[in-house]
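Peer 1: kindly return the folded structure for what I paste below:
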Amino acid sequence: MAFVGKGGSGKTTMSALFTRYVTSQGAPVVAIDADINQHLALVLGVDPPPEPLGAHLTEIKDHLRGDNPRIPSADAMVKTTPPGRGSRLLSFDDLAGGEFAVTTPEGARLMATGPFAEEDLGVACYHSKVGAVELLLNHLVDGPGEYVVVDMTAGADSFASGLFTRFDLTFLVAEPTRQGVSVYRQYHDYAADFEVRLAVVGNKVHGPSDVEFLRSQVGDDLLTWMEHSAGVRAMEQGRPFALDDLEPANTDALAMLLKQVDAQEKDWLRFGHQTEEFHLRNARAWANARAGFDLADQIDSEFVYGP
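Peer 2: Prediction:
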């Protein structure tokens, strides 16, 4: 699942809280920081942060392409390259146990795309780093009771790559303000064309009038909400924090998120179709010109997605 929202809405905090909550229920979790502002390690209490995925893109490509004859080298692989026969698929344990993941104090595993390096400033696009996450999720075969939580880039910038289609459920974190719900309207309209399952989580809610405002703006997409929390503020300020410090209503909200995730059926047919669709889009837009050949040939029509 992904957490998205306006910058400052609390999506990183919600990603961290949900990761902690699912871990507390005894389930395995991999959290991935795919935001340009790399704060998830800080909120999860991880120091130092994990090795950035963006710095190891060639290694990741080499591993994933395996013996796929359609992909002769890492240079021939782009962020949208789909798996095919001969590719190395990843189990959840492969992802969680990989060399680029570290363990949080609660026992979840954390990965990160990494921040901009000095040589990137003014010349590089952040989506080149996010491409590592897209490739990993394209090759992941996860199962029931295995959770991957991705903290996405803020606002509608998430739509600049096909990564937004890689999730069984997307949680949009919205404050009860006009600015807070504006990203919801953008996300809702864009996502509708791609069967992206979207649920709104209200945040920093102070009372019934805030809930009513959110409901009037997003309707039935409002799944639950987090009340203003002294415990969360303590966590954000770096003071000692445990899930027991949360107010009961906020703990119940996290339980509702988990229940909603568990209710989603894995749609491998849609997943495969969208993997190939966005690969073809990128191939036509820029990747064919960069590679010097038609990347549509990387699609293996006889490959079956899923277990």
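
Peer 1: CA only for contacts and neighbour counts going forward, please
Peer 2: Will do.

Peer 1: in the stretch 1-150 of the chain, which spans are strands?
Peer 2: Taking DSSP state E, counting those that start in this stretch, the strands of the stretch 1-150 of the chain run over residues 2-5, 29-33, 90-91, 102-103, 109-112, 140-141, 147-151.

Peer 1: mind jotting down where the helices sit in the protein?
Peer 2: Taking DSSP state H, the helices of the chain run over residues 11-24, 40-43, 57-65, 92-96, 127-138, 178-192, 208-218, 230-236, 248-262, 268-282, 288-291.

Peer 1: which one of these lies closest to Glu146?
Peer 2: helix 92-96 (6.9 Å; CA to CA).

Peer 1: so Pro176 makes contact with Leu214?
Peer 2: Yes: Pro176 is within contact range of Leu214, at 5.6 Å (criterion: CA atoms under 8 Å).

Peer 1: overlap in contacts of those two?
Peer 2: Gly202 (CA atoms under 8 Å, 6 or more residues apart in numbering).

Peer 1: related to what we said a few turns ago, how about the strands of the stretch 1-150 of the chain, which one is nearest Thr165?
Peer 2: strand 2-5 (9.8 Å).

Peer 1: this one next, for a side-by-side:
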Amino acid sequence: MATVFISVSGAFVKVAFVGKGGSGKTTLSSLFIRHLTARALPVVAVDADINQHLGAALGLDEEVAAKIPALGDRLPEIRTHLRGRNWRIPGPSAMVKTTPPGSGSRLLTLAGDDPVHALGQEVDGATLLVTGRFTDKDLGVSCYHSKTGAVELYLNHLVDGPGEYAVVDMTAGADTFASGLFTRFDLMFLVAEPTRKGVAVYRQYKRYAADHGVALTVVGNKIQGDGDIAFLREEVGDDLLTWVGQSAAVRALEQGRQGMRLESANEAALDWMLAAVDARRKDWPGYHRQAVEFHLRYARSRPDAATVAALEKQVDPDFRYPA
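Peer 2: Model (predicted):
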């Protein structure tokens, strides 16, 4: 994870790809990640989807991808590291998915030498972190949010710098909003097919995102002609940023064939996406404020007063992210 990159961008951004199942968000997130690494930009890619296909989409052998240590399986080590000397947290096990950083906490950087990024696999010029698959042993015992909670902790403690990108392929559907994780992003790309179902998911996301000031933009996918574009424009209006059409190059990648150049129109769509990302400006005070808000919301949903009080004490009113 100590690779040195040359940055040509002033942005420092956490990006999420969301959408309904089958919309192509994993494919588009992998194309965007490749677009960044082709420009020698530092990228951490996080597979937070229950199906865990981002590694393969980036060209990683399936057997190699299956051996990447899962963040969800390493929570004790992750909590121990992030807690550091934060006296407000009595022990690593007291940390929950929403625990915000405070004085003494260990903050992470994308090029950092730390036990979290050490779990990553270098692929296509990016460092890939994975939450881990939902397995048979999880059935009836835990929900997938127990794994994505590791991503929320990671992003809460990640201080991304200028020209750095954290790109997360999220789980499909409205499950994205089952925790405060959806507020951990500077921009969310909603991948939408030109169908009524695709637009219905957009409306769901739009409502939730607007309630919490989360920036959301739409990328059309599987576009086959002007009619599809017109449909999306009519349904999502100015939220439609760009679109990606049917692609022989993408089909080749999905078949494991490398080297085919992406069509110029689709390459231009990725340029539009990168421009939208780079136009974002980090609001560290707002970022921390939302982390605290959702942590307190989580704390006050606990069933006993002692747990509520203990979790509330984890908030450090004097903490500030380094700008």
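
Peer 1: TM-score of the superposed pair?
Peer 2: Between these two chains, after superposing, the TM-score reads 0.95 (TM-score structural alignment, normalised by the length of the first structure); 304 aligned residues with a CA RMSD of 1.6 Å.

Peer 1: which one, of the helices of the first structure, ends up nearest to Ala156 of the first structure?
Peer 2: helix 178-192 (6.3 Å).

Peer 1: what's the matching range in the second structure for the closest one?
Peer 2: Across the second structure, the stretch matching helix 178-192 of the first structure (TM-score structural alignment) is residues 196-210.

Peer 1: thinking again about what came up before, out of the strands of the stretch 1-150 of the first structure, flag the one nearest Pro48 of the first structure.
Peer 2: Using CA to CA, the strands of the stretch 1-150 of the first structure put strand 102-103 closest to Pro48 of the first structure, at 9.3 Å.

Peer 1: tell me what that closest one is packed against?
Peer 2: strand 109-112 (3 or more CA pairs under 8 Å, 6 or more residues apart in numbering; DSSP states H and E).

Peer 1: ok, longest strand in the first structure?
Peer 2: Identified as the longest strand of the first structure according to DSSP state E is strand 198-205.

Peer 1: what's next to it, contact-wise?
Peer 2: 9-10, 169-176, 184, 188, 191, 211, 214, 218, 221-229.

Peer 1: could you rerun that using 6 Å?
Peer 2: 170-175, 221-228 (CA atoms under 6 Å, 6 or more residues apart in numbering).

Peer 1: distance from it to the second structure after superposition?
Peer 2: Taken over the aligned residues, the distance from strand 198-205 of the first structure to the second structure averages 0.3 Å (mean CA distance after the TM-score superposition for the first structure).

Peer 1: can you list the buried residues in that strand?
Peer 2: Leu198, Ala199, Val200, Val201, Gly202, Asn203, Lys204, Val205 (16 or more other CA atoms under 10 Å).

Peer 1: coming back round to it: of Pro176 and Leu214 of the first structure, which one has the most company?
Peer 2: Leu214 (26 against 23; other CA atoms under 10 Å).

Peer 1: so what's the alignment partner in the second structure of the more buried one closest to, chain neighbours aside?
Peer 2: By TM-score structural alignment, Leu214 of the first structure lines up with Leu232 in the second structure. Leaving aside its sequence neighbours, Leu232 of the second structure sits nearest to Pro194 (CA to CA, 6 or more residues apart in numbering; 5.9 Å).

Peer 1: from Ala40 of the second structure, how far out is the one you found?
Peer 2: Pro194 of the second structure sits at a distance of 33 Å from Ala40 of the second structure (criterion: CA to CA, to the nearest Å).

Peer 1: again with Val191 of the second structure
Peer 2: Val191 of the second structure is 25 Å from Ala40 of the second structure, by CA to CA.

Peer 1: ditto for Ala309 of the second structure
Peer 2: 46 Å.

Peer 1: could you do Ala265 of the second structure as well?
Peer 2: 22 Å.

Peer 1: so who does Val133 of the first structure touch?
Peer 2: No contacts exist for Val133 of the first structure under CA under 6 Å, 6+ apart.

Peer 1: now check the second structure for the residue matching it.
Peer 2: For Val133 of the first structure, the residue aligned by TM-score structural alignment is Val151.

Peer 1: same check, this time on Asp168 of the first structure
Peer 2: Residue pairing (TM-score structural alignment): Asp168 of the first structure is matched to Asp186 of the second structure.

Peer 1: where's the closest residue to its match other than its chain neighbours, which helix or strand?
Peer 2: Residue nearest to Asp186 of the second structure in three dimensions, not counting chain neighbours: Lys14, with 5.3 Å by CA to CA, 6+ apart. Lys14 of the second structure belongs to strand 12-18 when assigned by DSSP states H and E.

Peer 1: compute the inter-axis angle for that strand and strand 43-48.
Peer 2: 30 degrees (axes from the mean of the first three to the mean of the last three CA atoms, to 10 degrees).

Peer 1: which residues touch strand 12-18 of the second structure?
Peer 2: By CA under 6 Å, 6+ apart, strand 12-18 of the second structure touches 25, 160-170, 185-190.

Peer 1: of the residues you listed, keep whichever come out buried.
Peer 2: For these, buried by 16+ other CA under 10 Å: 25, 160-170, 185-190.

Peer 1: which residue is nearest the middle of the second structure?
Peer 2: Val168 (2.4 Å; CA atoms, centre = their mean).

Peer 1: now which residue in the first structure aligns to it?
Peer 2: In the first structure, the residue paired with Val168 of the second structure according to TM-score structural alignment is Val150.

Peer 1: how close does that match get to Asp120 of the first structure?
Peer 2: Distance from Val150 of the first structure to Asp120 of the first structure, by CA to CA: 23 Å.

Peer 1: and for Arg109 of the first structure?
Peer 2: 27 Å.

Peer 1: the strands of the stretch 1-150 of the first structure: which one's closest to Arg65 of the first structure?
Peer 2: strand 90-91 (11.4 Å).

Peer 1: where in the second structure does the closest one fall?
Peer 2: Counting by TM-score structural alignment, strand 90-91 of the first structure corresponds to 108-109 in the second structure.

Peer 1: cool, stretch 5-16 of the first structure as well?
Peer 2: Going by TM-score structural alignment: stretch 5-16 of the first structure matches residues 19-30.

Peer 1: endpoint to endpoint, the matching stretch covers what distance?
Peer 2: So stretch 19-30 of the second structure: terminal residues 15 Å apart, CA to CA.

Peer 1: and what of stretch 239-248 of the second structure?
Peer 2: 27 Å.

Peer 1: which residues touch Asn250 of the first structure?
Peer 2: Met226.
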